[in-house]
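Trainee: No letters, just coordinates:
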């Protein structure tokens, strides 16, 4: 029998801040400015889905400049 509950991991704000390596205050500021990762509010509890944190990081991941073997100087 399948569960009817979504079992995605959701982190508290302190846990999410640790995961992203930012301060709790930074996450709170991003939330108030609506510029940070997605989050869920249930009453006064804020939870960050792990997939949303990963999406946030992926959107800010850039490839370094690659050197082609024939173009090195």
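Mentor: Sure, I can see it. Treat the numbers as computed from the prediction; the structure is a model and nothing was measured.
Trainee: From here on, just use CA atoms for contacts and neighbour counts.
Mentor: Noted.
Trainee: Assign the residue nearest in space to the middle of the chain to helix, strand or coil.
Mentor: In the chain, the C-alpha nearest the mean C-alpha coordinate belongs to residue 53, at 1.8 Å (Cα atoms, centre = their mean). Judged by DSSP: H, G, I helix; E, B strand; the rest coil, the three-state class of residue 53 is helix.
Trainee: Against that first model, consider the following:
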């Protein structure tokens, strides 16, 4: 996936393959309406998700995963 911006179904596939985060395209659609998901842009009526840069898919995934922990008792 060399494209800088991905369609919704491609973004879901990218998150699974690169970051191990399984999310359905429908969930990305819901987050686009309610908030909480990665940022997106629109090309006409088509939402596209940037992979790189501030608030891109990679940045969102790192924030979503959080810091590595060695115990469940560690503070969030």
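Mentor: In hand now; what should we look at? This structure is a prediction, so every number in the text was calculated from the model and none was measured.
Trainee: TM-score for these two?
Mentor: In this superposition the chains share a TM-score of 0.72, using TM-score structural alignment, normalised by the length of structure 1; 59 aligned residues with a Cα RMSD of 1.6 Å.
Trainee: OK, contacts around the aligned residue in structure 2 for the residue nearest to the centre of structure 1?
Mentor: The alignment partner of residue 53 of structure 1 in structure 2, by TM-score structural alignment, is residue 57. Residues near residue 57 of structure 2 by Cα atoms under 8 Å, 6 or more residues apart in numbering: 11, 15, 38-39, 49-51.
Trainee: Widest-spaced pair of those?
Mentor: 15 and 39 (13.4 Å; Cα to Cα).
Trainee: so how far does the longest strand along structure 1 sit from its counterpart in structure 2?
Mentor: Longest strand in structure 1 by number of residues (criterion: DSSP state E): strand 45-49. Average distance, strand 45-49 of structure 1 versus aligned residues of structure 2 after superposition (mean Cα distance after the TM-score superposition for structure 1): 0.5 Å.
Trainee: Thanks a lot, catch you later.
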